[in-house]
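# A predicted structure for the sequence below; I have some questions about it.
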Amino acid sequence: MASVLFVIDNLGPGGSQRYVAEMARFAPSFGVTPHVCSFRGGDVFESGLIRIGVPVLITPFSKLYGSDGLHALWKVVRYIRHHRIDIVHAFQTNPNILGALAGKICGTRVITSRRDMGDFGMRGSDRLASFETKVINRLADRIMANSQAALDAAVSIENIPRHKMVLVYNGMDGERFSPPDDRTPLRKALGIDDDRCVFGIVAGHRKVKAVEVALLAFRRVKDVLPEALFLQVGDGPERGFLEGEAKRLSLGDSVRFLGVRPDVERILPAFDVFLLSSKTESFSNAILEAMAAGLPVIATRVGGNPECVKEGETGLLVPSGNPEEMAKAMLTLARNPDLRRQMGRRGRERILETFSYEKSREDLRRLYHDLLPG
């Protein structure tokens, strides 16, 4: 079997991190011996990988372009040589850079990734973004995008040859994320009456997620439907600001901050409608999880969101930064339970047909097979 070293910043909560952990877990089923390199130890997915026997290399550093970054590079080089790694597959900017350099020093095939819309400000620094564009893109054998929108942005903004780009959508576990036969116990556990319309969002509390826009939209909804409830799952640097916004908007206990939850699959079925208010989004795992759980989705019309949310079929798309239009969409679904159920059913069908783990694994298997001689 081919041996693949997945390289990622960390193995904490996050869409890319979960994707790497799941692909490593399933790797033997598509002919791959997995190894994982993370720049931070002690995260939630690390222990799970170790428990199932996936080797995890931890290579911490403070600055990629400092002396400890060089030490981390040589540590990865030694690992690749010792374990005879066939392919280095990196995710995010720092891993793309370190993984590509280590791989090319060893003469190993390299796949880097694009999981943004060409937003260089999200890549850590202008220096890193410039180095990745001018050097790493040339070293990589393939560059994998997780949406057509991200692929097109990489070609147009970074002038990456289209033949180097490959599209592999994120996969979703349709068994783990599925609608329950009876959601009443889930709602009861959260103290929510069955007759309340519950909007929910699962997102890191960061500026790019623009959760404050969803709060502004919910304020307008609550003026019409006083019993509506808004659940927020996640945490991050904007948490204090968002709690302040909820207070400023006099939303009281109709907005609940649930923090980071390891059991998101048990929380989602308590929602009636899933929201995503991001300013930019390459491809959202949170949307896929919500659709797999049988929820209709209201999302901003940015990046790869329209590739998974089919307008009028599995959800509604609204302009970014527009609480008025989001509120209209929320009221449309709040007033129409049959439409919610119909969209939720179609959304789950779409996950199973197009965005399953099985489909993603097969796409990866084909990508690795194409890179390796013989």
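Perfect, thanks for sending it. Numbers count the residues shown, from 1 in each chain.

# from here on, just use CA atoms for contacts and neighbour counts.
Will do.

# I'd assumed residue 296 was in contact with residue 340.
Yes - proximity of residue 340 to residue 296 meets the contact threshold set by CA atoms under 8 Å, at 5.7 Å.

# anything in contact with each of those two?
Here residue 340 and residue 296 share the contacting residues 272, 273, scored by CA atoms under 8 Å, 6 or more residues apart in numbering.

# which of the two has more residues huddled nearby?
Legend: neighbour count by other CA atoms under 10 Å for residue 340 and residue 296, higher for residue 296 (32 against 22).

# doesn't residue 312 make contact with that one?
No - using CA under 8 Å, residue 296 is not in contact with residue 312; the gap is 9.8 Å.

# which residues do the two both contact?
Joint contacts of residue 296 and residue 312 (CA under 8 Å, 6+ apart) are residue 343.

# find the residue closest to residue 99 in space, skipping its chain neighbours.
Nearest residue to residue 99 in three dimensions, chain neighbours excluded: residue 90, at 6.0 Å (CA to CA, 6 or more residues apart in numbering).

# how near is that neighbour to residue 98?
To residue 98, residue 90 is 9 Å away according to CA to CA, to the nearest Å.

# can you pick out the residue with more neighbours from the two?
Legend: neighbour count by other CA under 10 Å for residue 90 and residue 98, higher for residue 90 (29 against 23).

# that one: what's it in contact with?
6, 7, 8, 96, 99, 100, 110, 111, 112, 113.

# which ones among those map onto strands?
Those of the contacts of residue 90 mapping onto strands are 6, 7, 8, 110, 111, 112, 113, per DSSP state E.

# what is the nearest of those to residue 250?
Using CA to CA, residue 8 comes nearest to residue 250 of these, at 40.8 Å.

# tally of neighbours for the closest one?
Residue 8 has 24 neighbouring residues, counting by other CA under 10 Å.

# that one and residue 258, how far apart?
Going from residue 8 to residue 258 by CA to CA gives 27 Å.

# tell me, how many residues neighbour the residue lying closest to residue 169 once chain neighbours are set aside?
Leaving out its chain neighbours, the residue that sits closest to residue 169 by CA to CA, 6+ apart is residue 146, at 4.7 Å. Using other CA under 10 Å, residue 146 is surrounded by 22 other residues.

# which ones are touching residue 146?
Residue 146 neighbours (CA under 8 Å, 6+ apart): 114, 115, 167, 168, 169, 170, 282, 283.

# most neighbours among those, please name it.
Ranked by neighbour count (other CA under 10 Å), those have residue 283 at the top, with 27 neighbours.

# skipping adjacent residues, who's closest to it in space?
Among residues not flanking residue 283 along the chain, residue 304 sits closest, at 4.8 Å (CA to CA, 6+ apart).

# hold the first one in mind and look at this next one:
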Amino acid sequence: MNRIKVKKIKFPAKVLMVLHSSGLTGPNKATVSLLKAMDKDKYKVDVACPRDGDLSKVLREAGIFRVPLEFGRNRDILTAIDLIRILKRNNYHVLHGHMGRVGPMICASGKMAGVPAIILTEHMNDSSHTWMREDKLRLRIHHLFHMLSNSILDRVIAVSECARISYIARQGMREDKVVTIYNSTRIMEDHRVLDDSARTSLREELRFGENTLVVGTVGRLIKEKGHEDVVMAGRRVLHKYPEARFLVVGDGPQRAYLEALARKEGLADKCIFLGFRRDMDDVMRAIDILVQPTHRECPESFGLVLIEAMARRKAVIASDIEPFREIIKDGENGLLFSEKDVTALADKLTILLEDRAIVRLLAERAFCVVKERFNPESAARKTEELYSDILRSKGYDLTEYA
């Protein structure tokens, strides 16, 4: 099908962002931060997403126009038909989707609708999700569809350099077609005004004292996230610092096991499992130190939770894996420990529990790094430049705002 014939664009140009998950997942939260920072005079971004769910609510509150689009394993063809209809009806200049199972379908829909620029964002460091590792046939089919979609794509955005390198290696895509634009998060400049009441409220709910040092870990409770390492390291440091407390925030298949482990190690009243929380801003304010103990087996490409904590002036400790090394310089703006090494993690925790001045210093440096490198405005400008470069390469006249 022919591409749109009109070569002169009247700004703002029209972008359709496709998000297939209805929840506030890490990728969706990063995307919302990006959308809020986009220059609406240059690009008007609509979001196609499921009608119901936390994501739709947040987009509505942010004043971002939503186009209902339903997804499901048994309705890919229907979703593609709906998406093609939406694209043709509104004459979008850019289609921006996200990798995963529906990525190839988004690409094919954009091609059939004649959208000038088609982009996907890669959020994973390894396409082999848990379900695919156990099903080699589905893994091969998944890779085949993605390789076919590469011929349609104008660019792939990787959310970290390690994700970029991984994608090029496993998909064989040209290096110049895969660019890195880091995820971003809202910067909490007004932390002194916002933190006190929320911090006090949640600590009172949990019966923590105002001066209690609280160590938190956030994420889906699966083995690859390494939460067991935090529980075992907590057992070691709490013998020396019994006044400290640990918070495990999130839910998942390992929750019952981890709670039983904490009870077995005598931490039942010192390691609190909060489950899934929607008030993550309040949770972040209540903690002092964030630990992210992810293992290499987890196909994580970026430490979004890390930069969320850093943006709220929290000291961070993370496993020494590639995605986290792009954010943290050990001893400068955070601490890294050898992956799966409980003793090393306990040693890093001890450093911070012994000296609150180090906690404050690392927290302030962490904030400065996020403000400089992982702010939404920077990500938005780079994304807008990418849209413009692709459209110009297709012969579209963007001189009106250049």
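Nice, I can see it. None of these values were measured; they are calculated from a predicted model.

# and the residue nearest to residue 186 of the first structure when sequence neighbours are not counted, how many residues sit next to it?
Leaving out its chain neighbours, the residue that sits closest to residue 186 of the first structure by CA to CA, 6+ apart is residue 270, at 6.1 Å. For residue 270 of the first structure, the count of nearby residues is 27 (other CA under 10 Å).

# residue 270 of the first structure corresponds to which position in the second structure?
The alignment partner of residue 270 of the first structure in the second structure, by TM-score structural alignment, is residue 286.

# I'd say its match and residue 204 touch.
No - using CA under 8 Å, residue 286 of the second structure is not in contact with residue 204; the gap is 9.9 Å.

# where along the first structure do the strands fall?
For the first structure, the strands defined by DSSP E occupy 2-8, 32-38, 56-58, 87-90, 109-114, 142-145, 165-167, 198-202, 229-233, 255-259, 273-276, 297-300, 315-318.

# which residues touch residue 198 of the first structure?
Contacts for residue 198 of the first structure (CA under 8 Å, 6+ apart) come out as 228, 229, 230, 231, 270, 271, 272, 273.

# trace the fourth one over to the second structure, please.
Alignment note: residue 231 of the first structure maps to residue 247 in the second structure; criterion TM-score structural alignment.

# look up how far residue 337 of the second structure lies from its match.
In terms of CA to CA, residue 247 of the second structure sits 19 Å off from residue 337 of the second structure.

# looking at the two, which has the bigger crowd around it?
Legend: neighbour count by other CA under 10 Å for residue 247 of the second structure and residue 337, higher for residue 247 (23 against 20).

# residues in contact with the more buried one?
214, 215, 216, 217, 271, 272, 273, 274.

# picking up where we left off before, just put the strands of the first structure in TSV and tack on distance to residue 373 of the first structure.
Output for these, formatted as TSV (distance: least, CA to CA, whole Å):
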stretch	distance to residue 373 of the first structure
strand 2-8	11
strand 32-38	15
strand 56-58	26
strand 87-90	12
strand 109-114	11
strand 142-145	15
strand 165-167	18
strand 198-202	42
strand 229-233	45
strand 255-259	47
strand 273-276	42
strand 297-300	42
strand 315-318	44
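
# among those, which is nearest residue 78 of the first structure?
Nearest to residue 78 of the first structure among the strands of the first structure is strand 56-58 (11.2 Å), distances taken as CA to CA.

# matching residues in the second structure for that closest one?
Per the alignment by TM-score structural alignment, strand 56-58 of the first structure matches residues 67-69 in the second structure.

# buried residues, that stretch. List them.
Neighbour counts over stretch 67-69 of the second structure (16 or more other CA atoms under 10 Å) mark 67, 69 as buried.

# likewise for stretch 124-140 of the first structure?
Buried residues in stretch 124-140 of the first structure, counted by 16+ other CA under 10 Å: 128, 129, 132, 133, 136, 137, 139, 140.

# closest to residue 211 of the first structure out of those?
Taking CA to CA as the measure, residue 129 is the one of these closest to residue 211 of the first structure, at 26.4 Å.

# from residue 213 of the second structure, how far out is whatever residue of the second structure lines up with that closest one?
Alignment note (TM-score structural alignment): residue 129 of the first structure maps to residue 142 of the second structure. Separation of residue 142 of the second structure from residue 213 of the second structure (CA to CA): 45 Å.

# same check, this time on residue 347 of the second structure
From residue 347 of the second structure to residue 213 of the second structure the distance is 16 Å (CA to CA).

# count the residues that sit near the aligned residue in the first structure for residue 213 of the second structure.
Alignment note (TM-score structural alignment): residue 213 of the second structure maps to residue 197 of the first structure. Using other CA under 10 Å, the number of residues around residue 197 of the first structure comes to 22.

# ditto for the one 5 residues further on
Each residue near residue 202 of the first structure was counted by other CA under 10 Å, and the total is 27.

# residue 76 of the second structure against residue 105, yeah?
Yes - in terms of CA under 8 Å, residue 76 of the second structure counts as a neighbour of residue 105; the distance is 7.4 Å.

# what lines up with residue 292 of the first structure in the second structure?
Using TM-score structural alignment, residue 292 of the first structure lines up with residue 311 in the second structure.

# hang on, isn't residue 217 of the first structure packed against residue 321?
No - if you go by CA under 8 Å, residue 217 of the first structure and residue 321 don't touch, sitting 10.1 Å apart.

# who's in contact with the corresponding residue of the second structure for residue 17 of the first structure?
Counting by TM-score structural alignment, residue 17 of the first structure lines up with residue 28 in the second structure. Neighbouring residues of residue 28 of the second structure by CA under 8 Å, 6+ apart: 19, 21, 55.

# same question, residue 110 of the first structure
Each residue near residue 110 of the first structure by CA under 8 Å, 6+ apart is listed here: 87, 88, 89, 90, 99, 100, 103, 104, 139, 140, 141, 142.

# for the fifth one, the count of nearby residues, please.
Neighbouring residues of residue 99 of the first structure were enumerated by other CA under 10 Å; the total is 30.

# ditto for the third one
When counting by other CA under 10 Å, one arrives at 27 neighbours for residue 89 of the first structure.

# try the first one
Applying other CA under 10 Å, we find 23 other residues in the vicinity of residue 87 of the first structure.

# can you find the partner of it in the second structure?
In the second structure, residue 87 of the first structure lines up with residue 94, judged by TM-score structural alignment.

# pretty sure that match contacts residue 12?
No - between residue 94 of the second structure and residue 12 there is no contact under CA under 8 Å: 11.7 Å.

# the match of residue 213 of the second structure against residue 229, yeah?
Yes - counting by CA under 8 Å, residue 229 is a contact partner of residue 197 of the first structure at 6.3 Å.

# between the contacts of residue 198 of the first structure, which is closest to residue 371 of the first structure?
Minimum separation from residue 371 of the first structure among the contacts of residue 198 of the first structure (CA to CA) is found for residue 273, which lies at 41.8 Å.
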